[in-house]
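1. this one's sequence-less:
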């Protein structure tokens, strides 16, 4: 019997900015302008020229020094100043409920999702679904709940088929009108055992022998101990721009609900062959329950019990925490503590399909773990320009050095291959990763941090703790459809040029 070669994946590239040395496009522009200014000052006064050179060096030196995650000193300094400024204004604290500062005594979400609203509608198949709206960015998000198939005892050919269909599904997102981003959130949580208890007791025969009843009761009591549950949710975020009937070209909530309701069945059906299992849209109550439990894990068992007796009746105004406090390196929300990391470098070289298996699996040192993949597909017109610019940037950086390094050759090869694949019809998608570890005691944060470091190393990822932005990163890792680049004060193009 012939054995097929195991398939590997890779060839992703991090967007780079052309410039001199470690300086990006913005830093190189400042350098050229500063040199010209110094030359002009030399004709006026040598003292002014020296002072200008010192000022120029003070600006450029922090931009040249970079850490292992690629962040320069200027980015570190601005993050420190921004966090200190927000803390002095009390923006790191949040209080809601009857004694809080939120109007009407509700428990709305904090931070970027504070102004979000939830609207319920029905899709083309008559299924109810929830649509989350962020007014500031005019984004509308629908969430699909998936029952992902495991890879245990599955042939390699089937896994390769799943990966191929998943890549095709991502590529098709580039042709979705007004689609902005997609997120895939895999959450590992402890199982409360309520589902097993309800299933056993509802099907237990009242006339069964006492021994059988005792065995079932012991099973219900002991089996859920130490067990975990994996939840997979896919959030699709659309822009509300382009409505002809509304002033300013913005589609109304009703128009967006009608539009997305016709697309959901097709999007859910496309996930069938990706290994995601049957996908269905989340209702408003299910959305509120998922976010409520994420901010306060202690209510997870109560939510499961309420579902068994007819539902929790939670609304979106009650989905947020009662209190939260953001620190420089962690986030406290109700009775839990969380740390969020972002991916600063994807695995190098070729990887296998199970590269993230350990990262998304439950861990005994982490109460709740959430790994979220962030995707931003580019349309075909934008993708062509991006891959060509990336290829030119790689060539420009390699030509600056007298001796070309192996990484430069690999970057040129990868950029050229990306350009060829895009020209052949492949899609171009920007992706990132956020990982959140939640514990119930602050003393366990260092244990969870060490566990995440080990899991990241096994997945060949380089993770960076999101210092100074833990609250925003925590919210972005939830299935809320938040597109972080659209919430930045500094435009994304400026940040990338640094």
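-> Yes, it's here. What you are looking at is a predicted structure, and each value in this text was computed from that prediction instead of being measured.
2. okay, CA-based contacts and neighbour counts for the rest of this
-> OK.
3. Mind telling me what element the closest residue to residue 143 other than its chain neighbours is part of?
-> Nearest residue to residue 143, sequence neighbours excluded (C-alpha to C-alpha, 6 or more residues apart in numbering): residue 235, at 4.2 Å. Following DSSP states H and E, one finds residue 235 within strand 228-239.
4. try this one side by side with the last:
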């Protein structure tokens, strides 16, 4: 008789990495923008030396050296001393001009019709409802700006989570999600996508409604007592957790002329493509997936700006709907402070990613920050994606290889430069095999009742994202626009910036 022993095999989790930031390298480890800015200084120094004005020449060179030194040694959280001073000045100008305060409603300013529209970049947005090719309704958000005509749809999902899920299944879900993002770069007219995971305390209305709907008058006293005890004990049970995916389409005319293609044409095109977008999320672990209607978009936007009405909105939804319009979804009062954003009866603070993962990470690296946090009215974690069109990926990969080689030639035996060259070569190989390129960012927003309630989170939030090996910082002097970008409304911030990506890469 023979016996066999089974040895447990440990399955190592799949790791991901090789993330790089497109940038243009300059001389001596400086950025290309700083290197170009030093060219006039060098020319002036040579000119003064040639004319015998030695003091001026050395003075200019000394000032330039001090300026560069301050740029290198005063950088904290990705901001130099010049950047921090600029933020302070911008906030002061904003407060003096009164643009830090938003007042709407019957007693507000700038809203003669008494509406409470969304502030900022979403002030002139429009919301309409259409049906897709399968006859399902969906809300369509239109945001127009200077040469920008973006149309966004919102897809609501209820993720299954990773409990009792095999490692192979998790890796499969990650692969399907990566393929979904890659396809967005191949699709025509996709400006961006975002995934927002929002957690909030449970109001208890869902449990109460479920118990009331199944209550029978002839039920035994014991059964009635048990159900009543359940309602009293677990009324504030598990927190609500919902994920929303926003996809933004480019509405500009395709013939190269300036102008908008129009709401009707875009609704027809998006309605045809929407079932494919929703179906592509089925294998990602998103669970139940469905496009949001206009009423649903209005309701969760209203709750985001005033979380204290969440239970009222939920109760009205159960009884037929809130009846709110898009012009009612915004706050009646908002104040954009340097470190906080006050809106109606709540205060929020947002953090943005300024440095991506420096090494490898796993599929559950963001699990800690995505989990519900007790003591907050709301917490939103938003991943922003901007798929790069397929026709541009080859040029960007080649440019990164050239910049990495140039940066490596500036120093001798630099480990970081060698790693950058290796990463650029690996990216080029993967792109040649059909992989896509996607820019991404992260916004974390927490909402409470007061500033004191949010203070302990100044150190907690950076610690929650630490397992993902990325770094976040407060959105100083930009709390209002960051709060809005973290909402699942499809707002693509780079489309509204004065400086395009091609120029920002120099700095």
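-> Sure, I can see it. Note that the coordinates shown come from a computational prediction; the quantities given were computed from them, not determined experimentally.
5. TM-score of the superposed pair?
-> Here the TM-score for the pair of chains, by TM-score structural alignment, normalised by the length of structure 1, is 0.95; 496 aligned residues with a C-alpha RMSD of 2.0 Å.
6. which position in structure 2 aligns with the residue nearest to residue 143 of structure 1?
-> Using TM-score structural alignment as the criterion, the counterpart of residue 235 of structure 1 in structure 2 is residue 246.
7. show me what contacts that match?
-> 152, 153, 154, 155, 193, 194, 195, 488, 489, 490 (C-alpha atoms under 8 Å, 6 or more residues apart in numbering).
8. among the residues you listed, which two are most distant?
-> 152 and 195 (12.9 Å; C-alpha to C-alpha).
9. all strands for the stretch 1-150 of structure 2, in order.
-> Secondary structure of the stretch 1-150 of structure 2 (DSSP state E, counting those that start in this stretch): strands at 15-16, 101-103, 126-131, 137-144, 149-158.
10. And the longest one, what's buried?
-> By neighbour count on 16 or more other C-alpha atoms under 10 Å, the buried set for strand 149-158 of structure 2 is 149, 150, 151, 152, 153, 154, 155, 156, 157, 158.
11. Over to stretch 8-27 of structure 1?
-> For stretch 8-27 of structure 1, by 16+ other C-alpha under 10 Å, it's 11-12, 16-20, 22-27.
12. which residues sit against it?
-> Applying C-alpha under 8 Å, 6+ apart, the set of residues contacting stretch 8-27 of structure 1 is 28, 60, 63-65, 345-346, 348-353, 390, 393, 396-397, 400, 411, 414-415, 418, 494, 496-498.
13. Mind checking which of those land in strands?
-> Of the contacts of stretch 8-27 of structure 1, the ones assigned to strands by DSSP state E are residue 345.
14. just the buried members of the contacts of stretch 8-27 of structure 1?
-> Buried, going by 16+ other C-alpha under 10 Å: 28, 60, 63-64, 345-346, 351, 353, 390, 393, 397, 411, 414-415, 418, 497-498, out of the contacts of stretch 8-27 of structure 1.
15. show me the contacts for residue 60 of structure 1.
-> 27, 31.
16. can you rerun that using 7 Å?
-> residue 27 (C-alpha atoms under 7 Å, 6 or more residues apart in numbering).
17. So the alignment partner in structure 2 of residue 435 of structure 1: helix, strand or coil?
-> In structure 2, residue 435 of structure 1 lines up with residue 444, judged by TM-score structural alignment. Put simply, residue 444 of structure 2 is strand when judged by DSSP: H, G, I helix; E, B strand; the rest coil.
18. What separation is there between residue 444 of structure 2 and residue 214 of structure 2?
-> Using C-alpha to C-alpha, to the nearest Å, residue 444 of structure 2 is found at 39 Å from residue 214 of structure 2.
19. For these two, work out which one has more neighbours and name it.
-> The neighbour count for residue 444 of structure 2 versus residue 214, taken as other C-alpha atoms under 10 Å, is higher for residue 444 (28 against 9).
20. Pull the residues that contact stretch 168-178 of structure 2.
-> 14, 283, 284, 285.
21. Pull out the buried members of these.
-> Buried among the contacts of stretch 168-178 of structure 2 by 16+ other C-alpha under 10 Å: 283, 284, 285.
22. picking that back up, redo the strands of the stretch 1-150 of structure 2 as JSON lines? Include distance to residue 237 of structure 2.
-> Below are the strands of the stretch 1-150 of structure 2 laid out as JSON lines (distance: least, C-alpha to C-alpha, whole Å):
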{"stretch": "strand 15-16", "distance to residue 237 of structure 2": "34"}
{"stretch": "strand 101-103", "distance to residue 237 of structure 2": "36"}
{"stretch": "strand 126-131", "distance to residue 237 of structure 2": "34"}
{"stretch": "strand 137-144", "distance to residue 237 of structure 2": "31"}
{"stretch": "strand 149-158", "distance to residue 237 of structure 2": "18"}
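23. Go through these and name the closest to residue 306 of structure 2.
-> strand 101-103 (14.4 Å).
24. Can you tell me which helices and strands the closest one packs against?
-> Counting contacts by 3 or more C-alpha pairs under 7 Å, 6 or more residues apart in numbering; DSSP states H and E, strand 101-103 of structure 2 packs against strand 333-336.
25. how about the strand it packs on, which residues of structure 1 does it hit?
-> With TM-score structural alignment as the criterion, strand 333-336 of structure 2 aligns to 323-326.
26. circling back: which single one of the buried ones among the contacts of stretch 168-178 of structure 2 is nearest to residue 237 of structure 2?
-> For those, the nearest to residue 237 of structure 2 is residue 285 (23.7 Å; C-alpha to C-alpha).
27. So what does that closest one match up with in structure 1?
-> Alignment note (TM-score structural alignment): residue 285 of structure 2 maps to residue 275 of structure 1.
28. likewise residue 434 of structure 2?
-> Matched by TM-score structural alignment, residue 434 of structure 2 corresponds to residue 425 in structure 1.
29. repeat for residue 357 of structure 2
-> Matched by TM-score structural alignment, residue 357 of structure 2 corresponds to residue 347 in structure 1.
30. so how far is residue 12 of structure 1 from its match?
-> For residue 347 of structure 1, the distance to residue 12 of structure 1 - C-alpha to C-alpha - is 9 Å.
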